[in-house]
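**Student:** What follows is a predicted structure for the sequence shown.
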Amino acid sequence: MMKNDKQVKLRSFFTLFFVSIFMLAFLALLPGEAKAAPGQVEHIDGEFSSQPNAFPDFYMRVNPQKNTIYSPGWPRNSQVAIKINKSRVQTVQASNYGVVDVTLTYDIQAGDEIELSTLFGSQHLKHIVEIIEITELNISNNTVSGKAEAGKTVQLTICAKSGNGPPYALNCIWPTIELGDSEENWSADFTDLVFGKPDVNEVSISAEVKDAQGNSTIASTRSDYHYHVEPNRTITVYPQTGRIVSYGWPENADVFLEIDGSGPETVTADDDGMVDVTLGENVIHGGTELKMYTLGSTTALEYTVENLGINGSNFHTNTVSGTADQGKQVSLSVFARGNIPGSPGMFIEDWIRTTITVGDTETWSFDFSSLIEGFPVPVEEIYVYSRIEDSHGNATVVD
């Protein structure tokens, strides 16, 4: 009888033991905080971390501009406490994917200490909010600028969206800016991202400063983008008559013209965006500074008239000479014309062109004998056209 009682008690003990083990295993499978003993591997959402309290993609990203906190890597559906400057602000629940994504009513400022932790403190993050600002996004010249604390590294993400989608294309670049010890302002150019892509319709910018633990403060902005190609505005000046011809302006626009800082005088572009105005003799000469712009424009067309002159043509020696500044390239065209004998109103015209590099004497000359000697009829008229053009297509013409 004693033996049977002992067997019953043993059975009851083992039954209770296995039931307890089963219940513990069952509870371990329920959503909640995942815990691991110090030094053990912790398993979160199918990924592993070999370091104690080190979670995959476990960080926080704070955006003071929007008062938001984004932080992945928490136990799924866990309760996470948010403290700012050691005072609890609120408790939020991580998503089923272990992500905390919250907008606070608290106005986050640079220097605030933000701490996230599970209710039992097994998992936590801490970050001091950094100084990071985007002060200007200039769509006209494809630049972005801002401020950060001196000595910090600013990581930019600049993306250009094409198409109205879905689907749509998103192309990004990631410039990194290292600020010097006394440098607080930063800027970046994203022309290469949008150049030649007329379907780009939006540009978004994110500027980020990280701490040693990988937590970060970010600033962000976005803007509609209208692809623009600046017209090739050029100016051609004829100093002898004071004529100015300029292309590339908005059609029928009022264009302001300054001469050596005086004015402005208002001229009007035609239907094709061309300005053609004659100011008269002795108004424009070599060294005259011209400036043209429209109302509200941020850039102007500026040009300094070249020192170009023609001394004259010598029909006995078939030469022409002139002056220009040393090193300038003078494009020269010489035209010859003669009437056809016995054919009233009929003539033959031919020309020769060359480019002359002006030497240190600041004079140039050209022999056009080859044009005259082979002419089929007597030459009755010689016309000389000289031009100095810069790399932008602006030019001074003397004839």
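**Tutor:** On my side now, so go ahead.

**Student:** contacts and neighbour counts: CA atoms only from here.
**Tutor:** Will do.

**Student:** ok, the closest residue to Lys147 other than its chain neighbours - contacts?
**Tutor:** The shortest distance from Lys147 to any non-neighbouring residue, by C-alpha to C-alpha, 6 or more residues apart in numbering, is to Asn185 (4.6 Å). Contacts for Asn185 were tallied using C-alpha atoms under 8 Å, 6 or more residues apart in numbering; they are Ser145, Gly146, Lys147, Ala148, Leu179.

**Student:** Among these, name the buried ones.
**Tutor:** Ser145, Gly146, Lys147, Ala148, Leu179 (16 or more other C-alpha atoms under 10 Å).

**Student:** Just the closest of those to Ile128, please.
**Tutor:** Proximity of the buried ones among the contacts of Asn185 to Ile128 was ranked by C-alpha to C-alpha; the top entry is Ala148 with 14.0 Å.

**Student:** hang on, isn't the closest one packed against Thr135?
**Tutor:** No: if you go by C-alpha atoms under 8 Å, Ala148 and Thr135 don't touch, sitting 10.5 Å apart.

**Student:** list the residues that contact both of the two?
**Tutor:** Overlap of the contact sets of Ala148 and Thr135 (by C-alpha under 8 Å, 6+ apart) is empty.

**Student:** what about Ala25, which SS state?
**Tutor:** helix (DSSP: H, G, I helix; E, B strand; the rest coil).

**Student:** burial of it, as a residue count?
**Tutor:** 11 (other C-alpha atoms under 10 Å).

**Student:** So it versus Glu42, what's the distance?
**Tutor:** Applying C-alpha to C-alpha, to the nearest Å, the value for Ala25 to Glu42 is 17 Å.

**Student:** quick one, strands of the stretch 201-350 of the chain?
**Tutor:** Ranges of strands in the stretch 201-350 of the chain, per DSSP state E, counting those that start in this stretch, are 216-224, 234-238, 243-247, 254-259, 262-268, 275-278, 289-294, 301-304, 309-314, 319-323, 329-339, 347-357.

**Student:** alright, now check it against this:
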Amino acid sequence: MSLNGSDQDPWGKPGSSGQKPENNQPNGGEQKPNWNDNSQNKEQSPPDIEEVFSNLLKKLGGGNGGKQRGNAPSFNAGRLLPIAVTAGVLFWGISGLYTVKEAERGVVLRFGELNSIVQPGLNWKPTFIDSVIPVNVEQVKELKTQGSMLTQDENMVKVEMTVQYRVQDPAKYLFSVTNADDSLNQATDSALRYVIGHMSMDDILTTGRSIVRENTWKALNDIIHSYDMGLEVLDVNFQSARPPEEVKAAFDDAIKAQEDEQRYIREAEAYAREQEPIARGNAQRIIEEATAYKDQIVLSAQGEVERLQRLLPEFKASPQLLRERLYIQSMEKVMANTPKVMLDANGGNNLTVLPLEQILATKNATNPQQPKSDSAQSAVNFKAGSSEPTTSSSPTVAPQNVENRQGRFN
């Protein structure tokens, strides 16, 4: 097949005839193809990688791609600039990713100025523009302070105290004061010295420990409130208070005495709680007895009133006789509870005493069925249905005659 009216070797140089090479030519008269002659054999050479990159850079707006015809390839820095810019942008974007932990808050500074506070999780910041400072807001920190302080009564005492706190506002914690932890330490020392200076040493070492703790906590909150440091005081623990070594033994004795005092107070309170129910029971019993006695007296008085009201008609009928009867009854009641002694006035210088109590006791023991005072019956009897009194069968007793009346009181 001939192209353009002449035969041409497809592997030969363009423009050469299709004649076979002579035998005196090297390589057996066979001509090798020239793969480097791109200007004349472009369509038959393999694809050039550099040319592919040059075309890509042209599309991206890069410099001149390809090679100059007939010249060696030259290095062009404009080709690598877009690649470097793209890689730099990617690296800058990836470097801005950061993570804030669950217990932390991120304080974002833009060119050194406070910009915002970010929450936990994955976040992004423009590198070289923003910086992030993580602050733990859930960790409970502990601050210890101690020192020798002067009390109100001009004694020295060594005090140790621990303060527990945490960050409440990260921005204020970082920027309100130079060092929030150091400022809190100084505020605690100031508050503690103020409280110790307004209390006596005995109270600090014995019963005033809780008062020192509460007053220090209150004073510390007042101080840090004016600083606005973004801190929250959770607890104040009063660790110990010790006197100087020179007087430690005396103060130990004082503390022991205070403890004994408290123990005695507790024992007294326990005894009081034990005796109080018993005393209440006794008081209630006495009240009940008094109430019963009152009811008894009232009922007895009412009975006497009723009895006297029934005797009133008889008194109106015979006043003298009723007076005699009432007198005898009253004397029986009085003399029954009165020791009785009989004296013999006719014995001269000799005094005869009759123990009537023993005689009556012997008589009652011999005749238990016999009433103690048989002769104590009324001398006046009233007939039923009649207001006229009648004399009894017993002889009339004259009040003036003691010998005739003695039988009535046996």
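**Tutor:** Looks like it came in fine. All values reported here derive from a predicted model rather than from experimental measurement.

**Student:** so what number do they get for TM-score?
**Tutor:** The TM-score (TM-score structural alignment, normalised by the length of the first structure) is 0.25; 156 aligned residues with a C-alpha RMSD of 6.7 Å.

**Student:** Next, please give the residue ranges for the strands of the second structure.
**Tutor:** In the second structure, the strands defined using DSSP state E lie at 97-100, 104-110, 113-118, 121-124, 130-136, 141-150, 156-167, 231-242, 341-343, 353-355, 380-382, 389-391.

**Student:** of all the ones you listed, which lies closest to Leu326 of the second structure?
**Tutor:** Here strand 380-382 is closest among the strands of the second structure (C-alpha to C-alpha), at 10.4 Å.

**Student:** Name the residues of that closest one that come out as buried.
**Tutor:** Neighbour-count burial for strand 380-382 of the second structure, counted by 16+ other C-alpha under 10 Å, picks out Val380.

**Student:** list the helices and strands it packs on?
**Tutor:** In terms of contacts (3 or more C-alpha pairs under 8 Å, 6 or more residues apart in numbering; DSSP states H and E), strand 380-382 of the second structure is packed against strand 389-391.

**Student:** in the strand it packs on, what's buried?
**Tutor:** In terms of neighbour count (16+ other C-alpha under 10 Å), strand 389-391 of the second structure has its buried residues at Pro389.

**Student:** Show me what it is packed against.
**Tutor:** Going by 3+ C-alpha pairs under 8 Å, 6+ apart, strand 389-391 of the second structure lies up against strand 380-382.

**Student:** State the number of residues packed around Val167 of the second structure.
**Tutor:** Val167 of the second structure, neighbours per other C-alpha under 10 Å, totals 22.

**Student:** And Ile278 of the second structure, by the same measure?
**Tutor:** Ile278 of the second structure, neighbours per other C-alpha under 10 Å, totals 11.

**Student:** What separation do you get for it and Gln284 of the second structure?
**Tutor:** Taking C-alpha to C-alpha, one finds Ile278 of the second structure at 10 Å from Gln284 of the second structure.

**Student:** what element comes up after whichever strand or helix holds Val8 of the first structure heading to the C-terminus?
**Tutor:** Using DSSP states H and E, Val8 of the first structure sits within helix 2-29. Sequence order places strand 42-44 as the next helix or strand after helix 2-29 of the first structure, per DSSP H and E.

**Student:** Past that next one, which element shows up next along the chain?
**Tutor:** Trace forward from strand 42-44 of the first structure with DSSP H and E and the next one is strand 47-49.

**Student:** Which strands and helices lie in contact with that next one?
**Tutor:** Against strand 47-49 of the first structure (3+ C-alpha pairs under 8 Å, 6+ apart) you get strand 42-44.

**Student:** Would you map the helices across the second structure?
**Tutor:** 49-59, 80-95, 170-175, 180-196, 201-205, 209-227, 248-317, 319-336, 356-366, 402-405 (DSSP state H).

**Student:** how about the shortest one: buried residues?
**Tutor:** Buried residues in helix 402-405 of the second structure, counting neighbours by 16+ other C-alpha under 10 Å, are found at Arg405.

**Student:** ok so, going back, let me know which of the strands of the second structure is the nearest to Glu214 of the second structure.
**Tutor:** Using C-alpha to C-alpha, those put strand 231-242 closest to Glu214 of the second structure, at 8.0 Å.

**Student:** got a list of contacts for the closest one?
**Tutor:** Contacts for strand 231-242 of the second structure (C-alpha under 8 Å, 6+ apart): 157-169, 173, 204-205, 209-210, 212-214, 216-217, 221, 224, 248.

**Student:** Now with 6 Å, please.
**Tutor:** Residues outside strand 231-242 of the second structure that contact it (C-alpha atoms under 6 Å, 6 or more residues apart in numbering) are 157-168, 213.

**Student:** Pick the one among those closest to Val118 of the second structure.
**Tutor:** Gln168 (14.5 Å).

**Student:** Of the buried ones among the contacts of Asn185 of the first structure, just say which sits nearest to Ser246 of the first structure.
**Tutor:** Ser145 (33.7 Å).

**Student:** burial count for the closest residue to the closest one other than its chain neighbours?
**Tutor:** Of all residues not flanking Ser145 of the first structure in the chain, Ser187 sits nearest, at 4.0 Å (C-alpha to C-alpha, 6+ apart). For Ser187 of the first structure, the neighbour count with other C-alpha under 10 Å is 15.

**Student:** which element is Ser187 of the first structure on?
**Tutor:** strand 185-189.

**Student:** Which of the strands of the stretch 201-350 of the first structure has the highest mean neighbour count?
**Tutor:** strand 234-238 (a mean of 22; mean count of other C-alpha atoms under 10 Å).

**Student:** re the thing from before, turn the buried ones among the contacts of Asn185 of the first structure into JSON lines, including distance to Gln155 of the first structure.
**Tutor:** Shown next, in JSON lines, are these (distance: C-alpha to C-alpha, whole Å):
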{"residue": "Ser145", "distance to Gln155 of the first structure": "12"}
{"residue": "Gly146", "distance to Gln155 of the first structure": "12"}
{"residue": "Lys147", "distance to Gln155 of the first structure": "12"}
{"residue": "Ala148", "distance to Gln155 of the first structure": "11"}
{"residue": "Leu179", "distance to Gln155 of the first structure": "11"}
